[in-house]
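Engineer: Turn this into a structure:
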Amino acid sequence: MEAVVVDAGSKLLKAGIAAPDQLPPLVMPSKMKLEVEDQQLADGAVVEEVVQPVVRGFVKDWDAMEDLLNYVLYRNIGWEIGDEGQILFTEPLFTPKTLREQLVQLMFEKFNVSGFYASEQAVLSLYAVGRISGCTVDIGHGKIDIAPVCEGAVQHVASKRLEIGGGDLTNLFAQELKKSNPSVNLDTSDVERLKEQYACCTEDQLAFEDIESSCQPERHTLPDGQVITIEKERYIVGEALFQPSILGLEDYGIVHQLVTSVSNVSSEYHRQLLENTMLCGATASMTDCSVE
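Structural biologist: As a prediction, this is how the structure comes out:
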């Protein structure tokens, strides 16, 4: 049986049968709604509770993860109990050994897989574009992984992980929009859509510093009829990747982190790594980062 590939992220889970040059047929939210009995209510009413199995790239709730994989593998992929196949999981940078062992135990003991393999996301991202060496900047929903890869091997000593991601940028965008549109009520789904449509990066820091005078306001009508004005907020979101201080973090931005990461690898690989720098993740679509 062909192997199943599963990429379980903080926001989305992607899965499908391994096949070249094909998008994953299943893309779904990682969050789950579970019905639980509320002990604080007199009648013990059943309420819905939102559970997030994966937080900042790592599995935090194994019971929820098992339920999620049950739904994915048996109801969507088409596995049958007693006739399970092989599976490949993508693995974020710096995955603790204990989490990897728990995943292996879950797959063999609960899902009876015939074969299991975990491969690092940075390596798989480069393989997808026909490279075995390069540097990946993976901007996920809850983390940023920067990983130099030489001849198919991640250079862990030189790799970097930042505890920020698309979710933090969404929260920042919501805060900034509220400042300029105090009378407008926005829910998370509205902010997500607005971020995807409008958020971007300026060409350089000087351009960002000049947005107060150069930015043209845009008016956007929400589905409920409310009208919102978007100005410099669209650029602040992208700039936070280069200046984490905007998010209140004392850390360097992704360009500095990338250069530092590559400089910690043997000099013979420097040119190859920088020439094959790859941006991954949906948030990366609003960046245009180059290193000279």
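Engineer: Going by C-alpha atoms from here, please, whenever you check contacts or count neighbours.
Structural biologist: Will do.
Engineer: quick one: the closest residue in space to residue 91 that isn't next to it in sequence and residue 86, what's the gap?
Structural biologist: Excluding the flanking residues, the one nearest residue 91 by C-alpha to C-alpha, 6 or more residues apart in numbering is residue 120, at 4.5 Å. To residue 86, residue 120 is 17 Å away according to C-alpha to C-alpha, to the nearest Å.
Engineer: I'd like the distance between the residue lying closest to residue 115 once chain neighbours are set aside and residue 187.
Structural biologist: Of all residues beyond its chain neighbours, the one nearest residue 115 is residue 86 (4.4 Å), with distances taken as C-alpha to C-alpha, 6+ apart. Distance, residue 86 to residue 187, using C-alpha to C-alpha: 40 Å.
Engineer: Neighbour count: the two, which is higher?
Structural biologist: More neighbours surround residue 86 than the other of residue 86 and residue 187, with 17 against 8 (other C-alpha atoms under 10 Å).
Engineer: so the more buried one touches residue 112, yeah?
Structural biologist: No - counting by C-alpha atoms under 8 Å, residue 86 sits too far from residue 112 to count as a contact (9.5 Å).
Engineer: how distant is the helix or strand where residue 7 lies from the center of its chain?
Structural biologist: For residue 7, the enclosing helix or strand under DSSP states H and E is strand 4-8. Counting by C-alpha atoms, centre = their mean, to the nearest Å, strand 4-8 is centred 14 Å from the centre of its parent chain.
Engineer: how about this one, so we can line them up?
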Amino acid sequence: MAGRRAEEHRGLLSIKYPMEHGIVTDWNEMEKIWHYIYSKEQLQTFSEEHPVLLTEAPINPRQNRERTAEIFFETFNVPALFISIQAVLSLYATGRTTGIVLDSGDGVTQAVPIYEGFALPLSITRSDVAGRDVTRHLKLLLRKEGLIFNTTAEFEVVKTIKEKICFLTSNQQRTYDDRTVPGGTGELENTSYVLPDGRTVEIGVLPRLKAPEILFRPSIIGHEFEGVHEILISSIEKADIDLRKIFYQNIVLSGGSTLFKGFGDRLLNEVRKIGPKDLKIRISAPQERLYSTWIGGSILASLESFKRMWISRKEYDEEGLRIVQKKTRRGLGVGAIHRQQKIDAKYQEMSATIAKEQLEKLSQQFEAFRDKLQDFAVSHKKDIKKNANFRRAFQKMCSNIGVDPLYSSTNFFTKMLGVGDIYYELAVQITEICVALNHRTGGMMEIDELYKRLMKTRSATSKSDADIVEEDVVKAIEKMSTLGTGIQLVKCRNTYVVQSLSSELNMDQNEVVKLAQENNGHVTVKDLIERLGWQRNRSEKALNDLTMDAIVWLDEPGSGRSTIYWFPGLHK
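Structural biologist: Next up is the predicted model:
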């Protein structure tokens, strides 16, 4: 028994939930619910007649997504399927394609930043403290008041009480007791509530107030998760620095656990306390946010352009479960996230050791020539620091005697000239830019694009006033590559492409990158066949390998036209 019938007879039943914290844990029970949805009591339709748009929590395990597709194609025989992240659809429901969604439902709370319709997986944060935990805590608080709810059916009663009469204060620092909330609008009386069996009970202020408080302070129930406000800010701060202002001004609430009275005001106050002080923070709380995921899904499915995004039965039969990952996880996938985490760890290790090990070694090289170099450098202090051409000539002169005077952070040139370790500084800035943009570029960026962003970063930092040219960027990356950072230069025709993900490109993949650079960032199988003279099998293998490494994004126009493979970091 499922759905409304189970709810109506809950006093006689043991209630089970096939999902925990947004993830399916009991597939047999989940399949029964899907059968119930198609039954005469609900949709009254045949599954074979309609495509299905399903939603999932961010970072849903790959095997769960594949199991879902397997059930719908092989058990329900649906003609087409698509699986979308819930938060993306909630954002669509507000008319936006860029913003950050704070979604708190029954099983999971998550903050999902979205840029131009794509969720940014490296910036997603989540907590397993959500609505069901609030219900459990309310049940405990009511027990302390003498109201005992033991069975699974009675748990549903507590859930209803929670939804109807619980609320939040705008400030967690207020003290309160059973009767009053100082600083509030006045005395808050106990509330009478009629139970399903007809009994009327008195429920005090304290349980109604403290139960939803765990969303902001999970430590109350012994969890080490961050509060919803901390999850939100953590997610924004993980995103590209250029997008943070947009996210702070486009915060969208979604899910039933954001419907508590006072939730929006409390969230705004908490974010203002620990967020940027110079930004105006805007929070959108749509009245229909309990159903915003469904609304966004209906909008998406009605678009003409969405037809090419469906996973058809024919595609599933031909490619199997691989097509599920290919069409529902565009851009950076789970594998790329893991690679990114490893790269981040390398960067942290590099920043802690590079100055001590590399720079001290280079400093020793020109110790014997210090006196002469100091005399020259003092007289040309300004030119060495700010004039890139002069600095290059100075370096060339020094290189003839095996000295690189700008590659130390502890010597005379740092203290007297204020030049510092220019290439180490560039290396750190290049690393930060590449890490921040990998989710948008797929780990490939032209050298001139990196140079422009580097100049923008340096102009915004008062300490970075030295003039640089592209040759300085190339030299900094070459020095970084000897340290095994994963950032390297790929020669493409007359320029360079910076590769910032750790996967190695073979010769065929290098040729594809070169061709894409000439073709405004995209190629097709036909391009490789006609312009490189390759066989179809060789062309498809090279592009499929790049797709599985999350270096290219797919654009499938449909109507018999060829799939376009985009290199986001090469597109202008």
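Engineer: related to what we said a few turns ago, what lines up against the residue nearest to residue 115 of the first structure once you look at the second structure?
Structural biologist: Under the alignment by TM-score structural alignment, residue 86 of the first structure pairs with residue 51 in the second structure.
Engineer: do residue 268 of the first structure as well
Structural biologist: Using TM-score structural alignment, residue 268 of the first structure pairs with residue 242 in the second structure.
Engineer: three-state assignment of its match?
Structural biologist: coil (DSSP: H, G, I helix; E, B strand; the rest coil).
Engineer: Can you give me every residue that contacts it?
Structural biologist: The contact partners of residue 242 of the second structure, by C-alpha atoms under 8 Å, 6 or more residues apart in numbering, come to none.
Engineer: Assign a three-state SS to residue 225 of the first structure, would you?
Structural biologist: Secondary structure, three-state DSSP: residue 225 of the first structure is coil.
Engineer: List the residues that contact the aligned partner of it in the second structure.
Structural biologist: Matched across to the second structure, residue 225 of the first structure falls on residue 199, judged by TM-score structural alignment. Residues near residue 199 of the second structure by C-alpha under 8 Å, 6+ apart: none.
Engineer: those helices in the first structure, which residues are they?
Structural biologist: Secondary structure of the first structure, counting by DSSP state H: helices at 62-70, 97-109, 121-128, 166-180, 188-198, 205-209, 211-214, 233-239, 254-263, 270-275.
Engineer: Using CSV, lay out the ones you listed together with distance to residue 247 of the first structure and mean neighbour count.
Structural biologist: Formatted as CSV, the helices of the first structure follow (distance: least, C-alpha to C-alpha, whole Å; neighbours: other C-alpha atoms under 10 Å):
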stretch, distance to residue 247 of the first structure, mean neighbour count
helix 62-70, 30, 17
helix 97-109, 29, 14
helix 121-128, 26, 19
helix 166-180, 7, 19
helix 188-198, 16, 15
helix 205-209, 16, 13
helix 211-214, 18, 12
helix 233-239, 9, 24
helix 254-263, 14, 18
helix 270-275, 27, 16
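Engineer: out of the ones you listed, which comes closest to residue 8 of the first structure?
Structural biologist: helix 62-70 (9.3 Å; C-alpha to C-alpha).
Engineer: Next, the angle strand 4-8 makes with that closest one.
Structural biologist: 140 degrees (axes from the mean of the first three to the mean of the last three C-alpha atoms, to 10 degrees).
Engineer: what residues does stretch 5-16 of the first structure touch?
Structural biologist: Contact with stretch 5-16 of the first structure is made by 4, 17-18, 24-31, 52-58, 72, 77, 87-91, 140-142, as judged by C-alpha under 8 Å, 6+ apart.
Engineer: Let's see the PyMOL selection covering just the buried ones among the residues you listed.
Structural biologist: In PyMOL syntax, the buried subset of the contacts of stretch 5-16 of the first structure is picked out as below (16 or more other C-alpha atoms under 10 Å):
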select buried, resi 4+17+18+24+30+31+52+53+54+55+56+57+58+72+77+87+88+89+90+91+140+141+142
